[in-house]
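[1] what's the 3D shape of this:
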Amino acid sequence: MKKYNIIKLLIVFIGVGLTVSCDDFLDKPAEDSYTIDTFYQNDEQIYQAVNSIYNSPWYDFQRGFMKIGDVLAGNIIFDSGDGYTNFTLNNSDADIANASASLWSVNAYCNGVIENVDMKSSADVSQTVKNTVKGEAMVWKAMSYFYLVRCFGAVPIIHDNAEIIANNTSTTLRRNKVEDVYQYIIYLLEDAIDLLPEKNRTGRIDKYSACGLLAKVYLTKSGYGMSGSRNESDLTNAANYAKMVIDESGRVLEPNYEDIFQLKSNFSDESLIAWHWTVGSQWTSQNSLQSDLSMTNFSDAVQSWGNWVYPTIDLQTAFDESAGSLIRNNLDTRRKATIMMVGDHYDYFWVEFGGFDYNWDNDADGQYEGALAFASGTGSNCAKHIVGRLADAEAQGYDALDRMHTPLSTHILRLADVYLVYAEAVLGNNSSTTDAGALAAYNAVRERALHSFYEPAASFSFDDIYKERRLELALEGDRWYDIVRLHYYMPEKAKTMITSQERGYWAGLDDLYTYDDASNLEINSLKATGITDDDFTIPFPEVDLSLNPGLMNEPVDFDFSSIGY
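    As a prediction, this is how the structure comes out:
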C-alpha cells in the first residue's frame, strides 16, 4: 500500500512543477509538461492548467468510489467477506487509504491552480479565462470536500497550502466541525457560480454545474444536526438552486438512459460534472473500473477480474427482478443498463459477434468458446462503467483501449440527479406532495425509465423519492451518501434501510440456467447486523492518524474571518 500521508498530499502541489495531461476530451496542449514559472502565459495554457483535475488526482478514488458508494449501500458485492459488505471496516483498509489520499490530492491540486492563476498569470491572460479556470477548480475542490465530509465526518479545512508550509503546521492540523465544512463548501460554490460562465467548453464545468452541486450540498446539509426533520431554509436553498439548473441551463435529459453510460455520451448534455478519462502513457489519467467490474475475459483489450463482483439480490429486487427466474420483467429500462441478467442482449457489447447475450454459456463450444465463466453469486454482473472490446470502442469513435485503461467518462453529477434533488427538496418534511413542479421533475425521470409502462404519479412520498434515486443512480457511487444524509436526521430509519437488505447469494443457479431445474435453488442469506451510528462514518486511514495525531482530537471551529468570509 502506498504510504501517502494526508498532509503531504495537502501540500505537495505547491512546491513542484505543474504537469499537464494531454487530455483529448479538451484542447490538446502543444507540450506535455511545463514548469509553473513558464506556464500560465496565455489563455490556452490557463485552460490546460485545470485539465488534469478532471482525471488524474481522482484516479485512486475509483475503487473507493464504488466500494463506499455502492458496496456499503447494498447495491453491489466485491467480495462477500470484505468489510464493506459486512460493515467490519478498519483503518488499515487499502482502499480507504487510497480514497483519502486521492481526495486530498484533488484539494491540493485545486489550491495550487487557484493560487497560481492569480500569482503566475501573464498580462496576456484574459480575466474571463482566469475566472473560469478558478471557478472550475473551486467546484472540484468543493466536490472533494463533499466526499470527505460525507465519508469521514469532521476533516481539516485547508484553504491555503502555502500558509501551511510557511507556518510549518502540517503535522498539527485539527479537524474542523462538520457544519463548518459544509459552510466552506457552500462558500466555494457561491464564489464559483459568480466566476463561471453559463456555457463553458465541451465537457467542462460551468455555472449550472456549480448550481447543481450546491443544490445537492444544501439538501444534504439540511438534515445535519437535526432530529426527525430537516432545516427548512436549507431545503429552500436546495430547491432554488436545483430550479435554476432545470429552468435556465438549457440542458435536457438524455432520451435513452443506457446511452448515458456509453462512450458516445462521454460529453452528454445531461452530465453536469464528470471525470473525463484518456488512454495514453500517463498512468492515472485512465478509467480502470472495467477491470474491477467486468467478467474475466470480457474484453480482448482490457484486463478484467470481476467474476466475483456483482450487483446484489437486493438491488435486483428493487428493480422488481429476480435471478431466481428465467423470465425478465423488463419494466424499468434502467435495470438492463445497470445490471446484466440472463436473457439480456446488448448490441453495444461484442459488436463484431452481433452483440453480447448474457446467457450463462459455460460450454467450450458455446458463443464465447469457453472464454467467459459466469460465476456471479447473484446471477448478474455490472453493465455500467463497461466499454467492452476494442471493436466496441471503435464503433463509438474511440480507437484505443489498454490493460486497465478505458476513456469512458464517469458522470459524477447528472441532470436527473438534480431533478430528484429538486423534487425531494420541495417535498421537504412533508409526508407526501402534489406540488406541480416537484411532480414534473419526479415524473420526467420516471417516464424515461419506464417508457410504455409509465403512468404519471399524482403524488410521491419520501420512500418513493429514495427508491427512485436508488434506481436512477445505482452503481454510480452515490447511494451510500443518500443513506448518510438520511442518518443525519433519521438514524433509525437509515439503520433499518441497511439491515433489511439481502446481501447474500443464490445457490443452484447453474442447475436453473443450464437444465431449467429449480429444485436446488435457494438464497444463502446475508444481512448486515449490529449496525451502529459509528458505521455511518468511514475510519481515518491509520497512516494519517499515525503521522498526524491531531486528527484524533475533537474537531474545532474554523475561523472564516481568516479567509475573508
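
[2] can we go C-alpha only for contacts and neighbour counts from here?
    Will do.

[3] if we ignore the residues flanking it in sequence, what's nearest residue 72?
    residue 84 (5.1 Å; C-alpha to C-alpha, 6 or more residues apart in numbering).

[4] who are the contact partners of that neighbour?
    Shown in contact with residue 84 (C-alpha atoms under 8 Å, 6 or more residues apart in numbering): 67, 68, 71, 72.

[5] mind redoing it with 7 Å?
    The contact partners of residue 84, by C-alpha atoms under 7 Å, 6 or more residues apart in numbering, come to 67, 71, 72.

[6] okay, and it sits in which element?
    If you go by DSSP states H and E, residue 84 is part of helix 83-86.

[7] which stretches in the chain count as strands?
    Under the criterion DSSP state E, the chain contains strands at 76-77, 271-275, 310-311, 339-341, 345-346, 356-357, 380-382, 410-414, 432-433, 460-461, 505-507, 522-524.

[8] can you put those in JSON lines and add distance to residue 445 and mean neighbour count?
    Below are those laid out as JSON lines (distance: least, C-alpha to C-alpha, whole Å; neighbours: other C-alpha atoms under 10 Å):
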{"stretch": "strand 76-77", "distance to residue 445": "23", "mean neighbour count": "28"}
{"stretch": "strand 271-275", "distance to residue 445": "14", "mean neighbour count": "25"}
{"stretch": "strand 310-311", "distance to residue 445": "22", "mean neighbour count": "30"}
{"stretch": "strand 339-341", "distance to residue 445": "19", "mean neighbour count": "23"}
{"stretch": "strand 345-346", "distance to residue 445": "23", "mean neighbour count": "16"}
{"stretch": "strand 356-357", "distance to residue 445": "27", "mean neighbour count": "19"}
{"stretch": "strand 380-382", "distance to residue 445": "22", "mean neighbour count": "25"}
{"stretch": "strand 410-414", "distance to residue 445": "11", "mean neighbour count": "21"}
{"stretch": "strand 432-433", "distance to residue 445": "17", "mean neighbour count": "18"}
{"stretch": "strand 460-461", "distance to residue 445": "13", "mean neighbour count": "18"}
{"stretch": "strand 505-507", "distance to residue 445": "30", "mean neighbour count": "19"}
{"stretch": "strand 522-524", "distance to residue 445": "32", "mean neighbour count": "14"}
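
[9] please give me the structure for this one as well, since I'd like to look at both together:
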Amino acid sequence: MKKIRYTLLCASMLVITSCVGDLDQVPHNETTSATVYAEAANYKAVLGKLYTSFVTTGQEKAGGNADLSSNTGQDYMRCYFNLQQCGTDELASTWLEGDKVRDLTYLSWDANDPWVADMYYRIFYTVALCNEFLRHASDDQISRFTEAEQTNIRQYRAEARFIRALVYSHALDFYGNLPFVTEADPVGKFIPPRYEAAQVFAFIESELKAIESELPDKGSCEYGRAPQAAAWALLARLYLNANVYTRTDRYTDCITYCNKVINAGYSIESDYRKLFNADNHKRTNEILFSLPVDALHTVTWGATTYIVCGQVSNTSDFQKPETYGVVSGWGMFRARGELPALFDANDRRALFFTEGQTQHVDVIDNQANGYFVEKWTNLTDAGTAASNTVDGGVNTDYPLFRLADVYLMLAESVARGGAGSTTAAAIGYLNQLRQRAFGDQYETSGKLKEADLTKEFILDERGRELYWEGVRRTDLIRYNKFTTAAYVWQWKGGTKEGRAVDAKYNRYPIPATDLTANPNLKNENY
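    Model (predicted):
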C-alpha cells in the first residue's frame, strides 16, 4: 500500500502568528481562498494541508516558507511528543538547555515556556486551517459542483471535522479551559470566548458522533486519511479520560466505542517491531490511523525523525546508528530507569540498548545514564535503511491509534466498572498482546488470568505496550500519579529521588502572549 501523497496547493493561504487573540485570520497573500476553492479538484489538496500540518512546519523542505513563527520552529508532533513524554517516567532528555526542555522534564514550567506555547499555537493553527476549509465546504458553497464532486467534498468535510476534533482533544488534554472558535465565527478581529473543559469535551463528542457515519470504513479508506475507526478510537480515548475533563465517569461509553473498533475487522500485527519501522504503512491490520512521514514527499525533522534519530546516541562507543537505519544519532534522550523495570525478562517489547549504559539515571543529562530505546527505526522489513536521514529524515509513519491501545482501553474500562464487556473478554484481548510479546514463553510467563485484571496492572501494561507513543502523561494523570506522591520516579520534580509537585502541573498554562491578547482567557494557579 502506497503512502498518501498530497499536493499542497493551499501552500500559505492562512497564517497565524503568536500574540493574536483572533485565531482565524484571513488570507494575506496572492493565493487567495477565492482562487483555491474555485475548483472542486483543489479541495483534496487543501485537505492534504490539514493532515500534513501535524508533521511539517512550512511549504518547503526543512521548514522553509514557514507556516507560522514560533519559539522553536518545530512541528506539531515534536511538540506533542515532548509535552506527553518529557516529564514522565519513560524519558530522560539529554539536551535540557539546548532543547529548552528542562522545565518540561522537571515539571516546573510556566506560561512563558517555549514548548508549551508552541504546542498551543500549533494546535490553533490546525484549528484555523480546518475552520477555513469548512467555511468553503458548506452545502451552499459546493452546490455549483457536480453531484460526484459534492459527494467527495462532503467526505473531505467530515475528515476536516475529525482533524479539528482531534486537535481540540489534544488542547483539552493539555490546557483544559480554552479559547474556542469554529467556522461559524466571524473572520477578522474576533476574540474567541473561553470554553470550560466540559464544554470542549461536549463539542468534541458531538462532532465525532455527527461524522462517524460519513467517514470511510476500513476497506475503502485511502492510507493516511481518517477512517471511521479513528473517530471511534478518539471517542473511546475521550471517554476513558472523561473523569479528568468533566468529573464524570464514562467507562461504559468507552467500552461501546472500543467494541465498534474491535468489530470493524482489525487484527493484531504478529511482529511488534514492524509497527514502528519504515514499512509500518503496511500494518493497517492493527494501525487504525497514522500520520505519514516520507523522506521525499513529507520531510520532517520532528515527528518520527525526532524519535528515531533522537533515541540513538551521538557519543556511544557501542551503539551504531546504521543498526536503526539512520546516518547519525542525535542523542536527544534515553529511558528513565523505571521504564525497563516494568518488563519481564521474556517480554520481547523490552527494546533497549544497554551496553555501556546504566539502567538508572543518576545524572539526567549524562548520555551514559539510562538505556537507549530501540523501539523505533528507519529500517524496511528487509532490514535496510529506508532513507538518508541527514538529507530527508526518516520514512517511518507516526501511528496515532492502534488496535492494541483499544484493547487496553476496553480492559481498563472493565476494571473500572464499565458495562458492555466482561473480564473474560478483556483478558482475552490482553492475552493477544501478551502472546505477541512473549512468543514461545507465553504459556509459562506471559499468559494472564482473570484475577490479573486490575487497574494497576493495566497502567503497567500500557507502559509496556505503548511506551514512547505519546500517551504516558495522560495515563499517569488519569491514575492520579503524575503530580502526586502516589508514584515518584527519578528526577520527577527536579530531584534525583523524585518528589510530588503542585497539582497545577496536571495542566499546561495558556501562553502569556495569548493571555495578553485575549481578555477572555485566564490561567488557574499559574
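
[10] follow-up on the earlier one: what do we get in the second structure for the residue nearest to residue 72 of the first structure?
    In the second structure, the residue matched to residue 84 of the first structure (TM-score structural alignment) is residue 104.

[11] residue 66 of the first structure too?
    Counting by TM-score structural alignment, residue 66 of the first structure lines up with residue 81 in the second structure.

[12] go on, residue 420 of the first structure?
    Using TM-score structural alignment, residue 420 of the first structure pairs with residue 408 in the second structure.

[13] give me the distance between its match and residue 286 of the second structure.
    Going from residue 408 of the second structure to residue 286 of the second structure by C-alpha to C-alpha, to the nearest Å gives 13 Å.

[14] which of those two has more neighbours?
    Legend: neighbour count by other C-alpha atoms under 10 Å for residue 408 of the second structure and residue 286, higher for residue 408 (23 against 20).

[15] ok so, going back, which of the contacts of residue 84 of the first structure are retained in the second structure?
    Using both residues aligned by TM-score structural alignment, their matches' C-alpha atoms under 7 Å, the second structure keeps these contacts from the contacts of residue 84 of the first structure: 71, 72.

[16] I'd say residue 438 of the second structure and residue 347 touch.
    Yes. With contact defined as C-alpha atoms under 7 Å, residue 438 of the second structure reaches residue 347; the gap is 5.1 Å.

[17] still on that earlier bit, nearest residue to the match of residue 66 of the first structure in space, please, no chain neighbours.
    Leaving aside its chain neighbours, residue 81 of the second structure sits nearest to residue 470 (5.5 Å; criterion: C-alpha to C-alpha, 6+ apart).

[18] wait, residue 405 of the first structure sits on residue 289?
    No. Contact criterion C-alpha under 7 Å: residue 405 of the first structure and residue 289 do not qualify, at 8.6 Å.

[19] ok, now which ones touch the residue nearest the centre of the first structure?
    Closest to where the C-alpha atoms of the first structure average out (C-alpha atoms, centre = their mean) is residue 477, at 4.0 Å. Shown in contact with residue 477 of the first structure (C-alpha under 7 Å, 6+ apart): 65, 66, 69, 70.

[20] so what does it match up with in the second structure?
    Alignment note: residue 477 of the first structure maps to residue 470 in the second structure; criterion TM-score structural alignment.

[21] where along the stretch 401-550 of the first structure do the helices fall?
    Along the stretch 401-550 of the first structure, counting by DSSP state H, counting those that start in this stretch, helices occupy 415-427, 436-450, 462-473, 479-489, 491-499, 509-515, 542-547.

[22] tell me which of the ones you listed is the most buried.
    The highest average neighbour count among the helices of the stretch 401-550 of the first structure, using mean count of other C-alpha atoms under 10 Å, belongs to helix 415-427 at a mean of 26.

[23] distance from that one to the second structure after superposition?
    Taken against the second structure, helix 415-427 of the first structure registers an average deviation of 1.2 Å after superposition, with mean C-alpha distance after the TM-score superposition for the first structure.

[24] so what touches that helix?
    212, 216, 219, 235-236, 238-239, 242-243, 253, 270-272, 433, 438-439, 441-442, 445, 465, 469.

[25] again, only this time at 6 Å
    When contacts are defined by C-alpha atoms under 6 Å, 6 or more residues apart in numbering, helix 415-427 of the first structure is touched by residues 212, 235, 239, 242, 270, 433, 438, 441, 442.

[26] what would those look like in a markdown table with distance to residue 127 of the first structure?
    Output for those, formatted as a markdown table (distance: C-alpha to C-alpha, whole Å):
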| residue | distance to residue 127 of the first structure |
| --- | --- |
| 212 | 25 |
| 235 | 34 |
| 239 | 31 |
| 242 | 28 |
| 270 | 28 |
| 433 | 45 |
| 438 | 38 |
| 441 | 37 |
| 442 | 40 |
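
[27] the residues you listed: which two are farthest apart?
    Farthest-apart pair in the contacts of helix 415-427 of the first structure is 270 and 433; separation 25.8 Å (C-alpha to C-alpha).
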